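Engineer: coords below, sequence missing:
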């Protein structure tokens, strides 16, 4: 693979055109849905093109495609990988292609999110899928260079906090049986298709680990951010069958997620003043125990 270039709208579009030429698709009229960890385009035909940011490996992309095909074989409602030879490595980036489930990105109700997580946790992945074990702190290590872009005292605090958090994590006694997990399960990764049916998307973090990882964000969004109502959260708990907030290890996973969300945003801090201010605000809230209700989504 050629040396990666920074993922900007310009480089992403250049890669999009090259990939479409490779597979015989027309890039004309492609819509850039978002650019973050991936640049995500919707073509004029019902196809989604995901172009990975620097550091994304072809191995992870192959895993996503393999997971999608396994879930399809299980008749599990998830995003479907196109039947083409992929991933595609061009322009220093790794690209995958997917069926477009809808022309709009509408998120599923939380009750349907709970149902999809519960159904996923009932599946046993075949050994041939070779899913990796979850390594949450290795992921945080990958964000460490981005801390050079934020305030020095903020960076020092977060490094110290991660070290303390890792010690607490290693002492956790998980309540649920480990197994296959989405790894980033939350309302933002369950959309409605054209017929109004929920689909699990974004298979990047699929792995094997404690099932609590797929429950913590919903609890965090309810308890600390106020993004879900109490009724929505209680319905989520009833459908899934376990309340992670009743488990003593919940605060550890919740703080991990807050730090992970903040570090992910720090990669934008050098070129986006709004992102830089948001990173500082979030770190100050973690430092002081302040409210998370004003954390802005990015």
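Structural biologist: It's in. Worth saying up front: this structure is predicted, and the values here are computed from it rather than measured.
Engineer: going forward, measure contacts and count neighbours with C-alpha atoms only.
Structural biologist: OK.
Engineer: count of neighbours near residue 44?
Structural biologist: Residue 44 has 15 neighbours, counted by other Cα atoms under 10 Å.
Engineer: now residue 230, nearest residue through space, not along the chain?
Structural biologist: residue 222 (7.1 Å; Cα to Cα, 6 or more residues apart in numbering).
Engineer: repeat for residue 226
Structural biologist: residue 293 (6.3 Å).
Engineer: can you say which helix or strand has the one you found in it?
Structural biologist: Residue 293 belongs to no helix or strand when assigned by DSSP states H and E.
Engineer: that one against residue 224, yeah?
Structural biologist: Yes: shown here, residue 293 and residue 224 form a contact pair, counting by Cα atoms under 8 Å, at 6.7 Å.
Engineer: try this one side by side with the last:
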């Protein structure tokens, strides 16, 4: 269960109720399972999951996610499916939502080996024409512009770090293998269909980008969260250890910056998240290779 203040919980549930009314659903019994950039509610009685965010950026992402999800389904890709009978995305006030079929999630027995199977299938697909190029840098600039509760010195440091790593990425881009990138390929974004097939959810970062980055996610989790076995089993099953590639230092730095920039738009209303974020940022600034806690 994600911890939020009573005020924020009330705000999110107001949004959920409005979204459900727009979609012809009932919000009774909704369970908040995650809230980082987006709020994710499980509605067991409706057999769906509702995922939404606020503002212009959330609206753009919802449009993108709904479009790519439709394409993935048409190609029978290992991907979560939008709920049938709902026009996506759903808009209520300044919130934009996508609604998904409810699938099994969060099995602690799943490892990097289970992650590798759908990832290999994704990377074998030819991206749809017109799919946007991977651009974590614009997203970071947007979050920095909307930062709330971030100290000015930390804001300036993050801004500089993003500028430097973007220049480093542009320099190595011609040498990278690009294709259909999930963008946040970790076990927390893995689901299992009733058939037993593993599929991905969360397509915010799905784009045309360096395939190696989908392996970097697990490699950085090994370094920062101690998930060493998951990285090793992913590398073994996929057939590549990303830490051996020349692009590893730059892609690692991008991932670490993503992990300290993703929540900065709402630190003031999320005290527990703010504590975890403060430790991540201070250790990244100091260069300490300390383990991090996960956002809850």
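Structural biologist: Yep, it's here. Since this is a predicted model, take the numbers as computed values, not measurements.
Engineer: so what number do they get for TM-score?
Structural biologist: Overlay of the two chains. TM-score (TM-score structural alignment, normalised by the length of the second structure): 0.87; 287 aligned residues with a Cα RMSD of 2.3 Å.
Engineer: for the residue most central in space within the first structure, give its distance to residue 162 of the first structure.
Structural biologist: Nearest to the mean C-alpha position of the first structure, by Cα atoms, centre = their mean, lies residue 184 at 4.6 Å. Distance check for residue 184 of the first structure against residue 162 of the first structure: by Cα to Cα, to the nearest Å, it reads 19 Å.
Engineer: just give the nearest non-adjacent residue to residue 27 of the second structure, would you?
Structural biologist: residue 17 (5.5 Å).
Engineer: ok so that neighbour is a helix residue?
Structural biologist: Yes: Residue 17 of the second structure forms part of a helix when assessed by DSSP: H, G, I helix; E, B strand; the rest coil.
Engineer: now for the closest residue to residue 133 of the second structure other than its chain neighbours: which residues touch it?
Structural biologist: Excluding the flanking residues, the one nearest residue 133 of the second structure by Cα to Cα, 6+ apart is residue 208, at 4.6 Å. Residue 208 of the second structure makes contact with 127, 131, 132, 133, 134, 178, 179, 180, 181 under the criterion Cα atoms under 8 Å, 6 or more residues apart in numbering.
Engineer: using the three-state scheme, assign the corresponding residue of the first structure for the first one.
Structural biologist: In the first structure, the residue paired with residue 127 of the second structure is residue 125, using TM-score structural alignment. Residue 125 of the first structure falls in the coil class when you classify it by three-state DSSP.
Engineer: one more: residue 94 of the first structure?
Structural biologist: strand.
Engineer: also residue 180 of the second structure?
Structural biologist: Residue 180 of the second structure - assigned by three-state DSSP - is strand.
Engineer: counting neighbours, what do you get for it?
Structural biologist: 24.
Engineer: my guess is the residue nearest to residue 230 of the first structure meets residue 231, correct?
Structural biologist: No: between residue 222 of the first structure and residue 231 there is no contact under Cα under 8 Å: 9.9 Å.
Engineer: looking at the two, which one has more neighbours?
Structural biologist: Shown here are residue 222 of the first structure and residue 231; by other Cα under 10 Å, residue 222 has more neighbours (18 against 10).
Engineer: the stretch of helix or strand the residue nearest to residue 133 of the second structure belongs to against the first structure, how far on average?
Structural biologist: Assessed by DSSP H and E, residue 208 of the second structure sits inside strand 207-210. Mean deviation of strand 207-210 of the second structure relative to the first structure after superposition (mean Cα distance after the TM-score superposition for the first structure): 0.9 Å.
Engineer: residue 293 and residue 224 of the first structure: who's more crowded?
Structural biologist: Set side by side, residue 293 of the first structure and residue 224 show more neighbours around residue 224, with 16 against 12, by other Cα under 10 Å.
Engineer: what sits closest to that one if chain neighbours are left out?
Structural biologist: In space, and not counting its chain neighbours, residue 224 of the first structure is closest to residue 292: 5.8 Å by Cα to Cα, 6+ apart.
Engineer: so what's the equivalent of residue 284 of the first structure over in the second structure up against?
Structural biologist: Alignment note (TM-score structural alignment): residue 284 of the first structure maps to residue 282 of the second structure. With Cα under 8 Å, 6+ apart as the criterion, no residue contacts residue 282 of the second structure.
Engineer: secondary structure element for residue 282 of the second structure, which one?
Structural biologist: Judged by DSSP H and E, residue 282 of the second structure forms part of helix 271-286.
Engineer: now do residue 260 of the second structure
Structural biologist: Assigned by DSSP H and E, residue 260 of the second structure falls within helix 248-261.
Engineer: can you give me the helices for the stretch 51-200 of the first structure?
Structural biologist: For the stretch 51-200 of the first structure, applying DSSP state H, counting those that start in this stretch gives helices covering 58-73, 110-121, 136-143, 152-169.
Engineer: which of those sits most buried?
Structural biologist: helix 110-121 (a mean of 20; mean count of other Cα atoms under 10 Å).
Engineer: tell me which other helices or strands that one touches.
Structural biologist: Other helices and strands packing on helix 110-121 of the first structure, by 3 or more Cα pairs under 8 Å, 6 or more residues apart in numbering; DSSP states H and E, are strand 179-181, strand 198-200, helix 230-240.
Engineer: now the angle from that helix to helix 230-240?
Structural biologist: 30 degrees (axes from the mean of the first three to the mean of the last three Cα atoms, to 10 degrees).
Engineer: can I get the contacts of residue 208 of the second structure in TSV with distance to residue 72 of the second structure?
Structural biologist: Shown next, in TSV, are these (distance: Cα to Cα, whole Å):
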residue	distance to residue 72 of the second structure
127	10
131	12
132	15
133	17
134	17
178	18
179	14
180	11
181	12
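Engineer: preserved in the first structure, out of the residues you listed?
Structural biologist: Using both residues aligned by TM-score structural alignment, their matches' Cα atoms under 8 Å, the first structure keeps these contacts from the contacts of residue 208 of the second structure: 131, 132, 133, 134, 178, 179, 180, 181.
Engineer: nearest to residue 40 of the second structure among those residues?
Structural biologist: residue 181 (22.3 Å; Cα to Cα).
Engineer: returning to what we had before: if I pick the closest residue to the match of residue 127 of the second structure other than its chain neighbours, what's in contact with it?
Structural biologist: Once flanking residues are discounted, residue 125 of the first structure sits nearest to residue 180: 6.6 Å by Cα to Cα, 6+ apart. By Cα under 8 Å, 6+ apart, the contact set of residue 180 of the first structure is 120, 121, 123, 124, 125, 206, 207, 208, 209, 211.
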